[in-house]
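Chemist: Test case, fold it:
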Amino acid sequence: MELTVFGASGGVGREVVRQALDAGHEVTAVVRDPARLGVAAHDRLRVAVIADLTDEDALLPVLSGRSAVISALGAAGNKQARLAPVTGPALRAIVSAMDRAGVSRLAAVSAAPVGPDVTDDGWFSRKVFLPLLRRALRDLYADLAVMEAAIRASGTQWTVIRPPRLLNRPGTGRYRRVVGANVPGGRVIARADVADALLTSLADPSTLHQAVGVAA
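Modeler: Below you'll find the model as predicted:
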């Protein structure tokens, strides 16, 4: 496939680029600062610098002729999401530009707390831990909720991946996945496994128009 990856210089995005290249795909990595990509040069890798991801006209050249789009965009923290939301505004522009470019398949990373609680998780998780987490990171999750709403309202063939806390450790390929819900007892997952979930969802029709929970 010919893939465009947004947020390619982030932790999940770099893993997506590496794994996609290893799988034989052609990759356009969209970044603001190419020095932060951290992926070795490759004959199937193109790096595109776009400073403003809300500029649809600037997005069109990196979308035209693509097979699919992966968004690994996300705010660096709650403060950034509060002062300058990134993910929601960017995805509004990206899905509109995808429509103009004739690209339909999209996989995007969100976060487990944006989704509904899992009843099997128990009282403490549902009534104490998650409410505190959602309050502490309310601006970050609000930005992701805007992103998800923009994706659902689009004409794309979308999949949203919702992981819990992300860890910098080797991927296992043995993570749990639940289509349409969060993973019971899911607390952490490796960024490399989230990247795998994003890539494998592109060829999995069961994930179309679904939010998919993933966790170790």
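
Chemist: C-alpha only now, for contacts and for neighbours.
Modeler: OK.

Chemist: Tell me which residues touch the closest residue to residue 109 other than its chain neighbours, please.
Modeler: Distances taken as C-alpha to C-alpha, 6 or more residues apart in numbering place residue 161 nearest to residue 109, at 4.8 Å, with adjacent residues excluded. By C-alpha atoms under 8 Å, 6 or more residues apart in numbering, the residues touching residue 161 are 107, 108, 109, 110, 111, 194, 197, 198, 211, 212, 213, 214.

Chemist: here's the other one to compare against:
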Amino acid sequence: MRLTVFGATGGVGQEIVGQALAAGHEVTVVVRDPARLPEAFGARALHGAVPLDDPAAVRGAVAGRDAVLSGLGSRSRKADGVAERLTGRIVDAMEAEGVRRLLVVSAVPVGPVPAGEPLVDRLARKAIGAVLADLYADLARMEAALERSATEWTSVRPPKLTDGPCTGVYRTAVGGAPRSSRSISRADVAHAMLGLIDDPAAVRQGVGVAY
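Modeler: Predicted coordinates for the structure are as follows:
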């Protein structure tokens, strides 16, 4: 497939690119600073790399692609509208070029509480939500904007992210979250995103992922 990946220097973004290249996909990346790309994603591996702050280049990067994947998000607890704003740029570029399939990273607390969620997990969700309220509000606005868009989006919602390996073994819940969602590796989030590209059940849905 021909894929464009946003946020390729971040934890999830690097995993998406690495796994996509290993699977033989043609990958173009859009990043804030191309100089920060890992050496493994060199010119011989990538189809191309363009800066996020160049609207014309971004449009060119998504044109004719089979899917666009985004690992963009805030690098701190102070979101400052990063997810909503940057995802808006992606959607504008995709709609201008007639590209439909989009997968983004969100977070489990943005979705509904699973039925039968144990009290300890409900309390933990509430506590984390208070600490990261700004971050989750930004992600919720991002998802609301996606719902208003013409894209065939999927919002992948992980809980706490770890630096563990890609196992390919995790739970998913379309439209919700797995019960007692506590953690998942960035590598497995990337694996899930790539696996959901061709899943019609995930289109215009949030998908919870967790161990």
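
Chemist: Make a PyMOL selection of whichever of the contacts of residue 161 of structure 1 turn out to be buried.
Modeler: The buried residues among the contacts of residue 161 of structure 1 can be selected in PyMOL (16 or more other C-alpha atoms under 10 Å) with this line:
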select buried, resi 107+108+109+110+111+194+197+198+211+212+213+214
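
Chemist: can you name the farthest residue from the center of structure 1?
Modeler: residue 123 (29.1 Å; C-alpha atoms, centre = their mean).

Chemist: any idea what it aligns with in structure 2?
Modeler: For residue 123 of structure 1, the aligned residue in structure 2 is residue 119 (criterion: TM-score structural alignment).

Chemist: Quick check: nearest residue in space to the counterpart of residue 162 of structure 2 in structure 1, chain neighbours excluded?
Modeler: Superposed on structure 1 with TM-score structural alignment, residue 162 of structure 2 falls opposite residue 167. Excluding the flanking residues, the one nearest residue 167 of structure 1 by C-alpha to C-alpha, 6+ apart is residue 190, at 4.6 Å.

Chemist: Number of residues surrounding the aligned partner of the one you found in structure 2?
Modeler: Under the alignment (TM-score structural alignment), residue 190 of structure 1 pairs with residue 185 in structure 2. By the measure other C-alpha atoms under 10 Å, the count of residues near residue 185 of structure 2 is 23.

Chemist: residues contacting residue 185 of structure 2?
Modeler: The contact partners of residue 185 of structure 2, by C-alpha under 8 Å, 6+ apart, come to 161, 162, 163, 164, 165, 166.

Chemist: out of those residues, which are inside strands?
Modeler: If you go by DSSP state E, the contacts of residue 185 of structure 2 have 161, 162 in strands.

Chemist: Can I get the buried part of the contacts of residue 185 of structure 2 as one PyMOL selection?
Modeler: Restricted to buried positions by 16+ other C-alpha under 10 Å, the PyMOL selection for the contacts of residue 185 of structure 2 reads:
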select buried, resi 161+166
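
Chemist: what about the helices in structure 1?
Modeler: All helices of structure 1, identified by DSSP state H, fall at 11-22, 56-63, 78-83, 87-101, 123-124, 130-136, 138-152, 191-201.

Chemist: Save those helices as TSV, and put in distance to residue 3 of structure 1 too.
Modeler: What follows is the helices of structure 1, written out as TSV (distance: least, C-alpha to C-alpha, whole Å):
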stretch	distance to residue 3 of structure 1
helix 11-22	8
helix 56-63	9
helix 78-83	27
helix 87-101	12
helix 123-124	41
helix 130-136	32
helix 138-152	18
helix 191-201	10
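
Chemist: So the equivalent of residue 107 of structure 1 over in structure 2 versus residue 192 of structure 2, what's the distance?
Modeler: In structure 2, residue 107 of structure 1 lines up with residue 103, judged by TM-score structural alignment. Per C-alpha to C-alpha, to the nearest Å, residue 103 of structure 2 is found 10 Å from residue 192 of structure 2.

Chemist: What are the neighbouring residues in contact with residue 146 of structure 1?
Modeler: If you count contacts by C-alpha under 8 Å, 6+ apart, residue 146 of structure 1 has them with 87, 88, 89.

Chemist: Aligned to the second one, what sits in structure 2?
Modeler: Spelled out, that is residue 88 of structure 1. Under the alignment (TM-score structural alignment), residue 88 of structure 1 pairs with residue 84 of structure 2.

Chemist: Which residues are in contact with the residue nearest to that match when sequence neighbours are not counted?
Modeler: Spatially, and ignoring its direct neighbours in sequence, residue 84 of structure 2 is nearest to residue 142 (4.2 Å; C-alpha to C-alpha, 6+ apart). Taking C-alpha under 8 Å, 6+ apart as the criterion, residue 142 of structure 2 is in contact with 83, 84, 85, 87, 88.

Chemist: same deal with residue 37 of structure 1?
Modeler: Each residue near residue 37 of structure 1 by C-alpha under 8 Å, 6+ apart is listed here: 8, 9, 10, 14, 31.

Chemist: likewise residue 167 of structure 2?
Modeler: residue 188.

Chemist: Residue 157 of structure 1: which of the contacts of residue 37 of structure 1 is nearest?
Modeler: For the contacts of residue 37 of structure 1, the residue nearest residue 157 of structure 1 by C-alpha to C-alpha is residue 8; the value is 20.9 Å.
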